[in-house]
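next come a sequence and a model predicted from it.
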Amino acid sequence: MAENLTFKYDPIGDILYINKCHPYPEQESEELGDDIIIRLNSRTGEIENLEILFFSQRMNEQQELKLPVIANLRLGV
């Protein structure tokens, strides 16, 4: 089943959350470096969530944000 991406910003923590599903306890977390955290499906290894720390600070300092992930985007019809 295809999942829609949801984006949620937490202004208190200054974190941008990009989610394919709601986080759950069985996910494995890994820091990619540069204050980017991914949450993986422990069975498939698929990235299900991204957390970008210090998001507003990053946007104030640079014009673009490059994520070290490959995306296969299609319309969710």
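Nice, I can see it. Numbering: from 1, shown residues only.

switch to C-alpha atoms for all contacts and neighbour counts from now on
Noted.

ok, now which ones touch the residue nearest the centre of the chain?
By Cα atoms, centre = their mean, the mean C-alpha position of the chain lies nearest to residue 50, the distance being 1.6 Å. Listed by Cα atoms under 8 Å, 6 or more residues apart in numbering, the contact partners of residue 50 are 17, 18, 19, 36, 37, 38, 39.

also this one, for the comparison:
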Amino acid sequence: MDAKLGFEYDNEGDILYINKRPPYSEQESEEIDYGVIARLNPDTGDIENLEILFFSKRLSEKTLFELPIIADFRLAATA
């Protein structure tokens, strides 16, 4: 499924959410790195959402923040 990425930041919880689709209860969750939670499609295992805990703290401590995933960036089709 091709989808635009959505970003939401929870200032109170210091969590960055990266979403390809809205989360749903059937997704499986896996911590893929310390404080990085992937929400996976239960049928395909594809990552559909990421939750990055302690986001502002991570940015303030390092000049480079890396995620343990491979991304395929392409422009979204416009209607």
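All right, it came through fine. Please read all numbers here as calculations on a predicted model, not as lab measurements.

and the TM-score between them?
Between these two chains, after superposing, the TM-score reads 0.96 (TM-score structural alignment, normalised by the length of structure 1); 77 aligned residues with a Cα RMSD of 0.8 Å.

so which helix or strand takes in the residue nearest to the centre of structure 1?
Element membership for residue 50 of structure 1, per DSSP states H and E: strand 47-53.

that strand vs structure 2, average offset?
With mean Cα distance after the TM-score superposition for structure 1, strand 47-53 of structure 1 departs from structure 2 by a mean of 0.3 Å once superposed.

Provide the aligned range in structure 2 for that strand.
The alignment of strand 47-53 of structure 1 onto structure 2 (TM-score structural alignment) covers residues 47-53.

list the buried residues of the matching stretch.
Neighbour-count burial for stretch 47-53 of structure 2, with 16 or more other Cα atoms under 10 Å as criterion, is recorded at 47, 48, 49, 50, 51, 52, 53.

what's the closest non-adjacent residue to the first one?
In this case it means residue 47 of structure 2. Nearest residue to residue 47 of structure 2, sequence neighbours excluded (Cα to Cα, 6 or more residues apart in numbering): residue 40, at 4.6 Å.

mean deviation, the strand or helix carrying residue 16 of structure 2 versus structure 1?
Taking DSSP H and E as the definition, residue 16 of structure 2 sits inside strand 15-19. Superposing on structure 1 and averaging over aligned pairs (mean Cα distance after the TM-score superposition for structure 1), strand 15-19 of structure 2 comes out at 0.2 Å.
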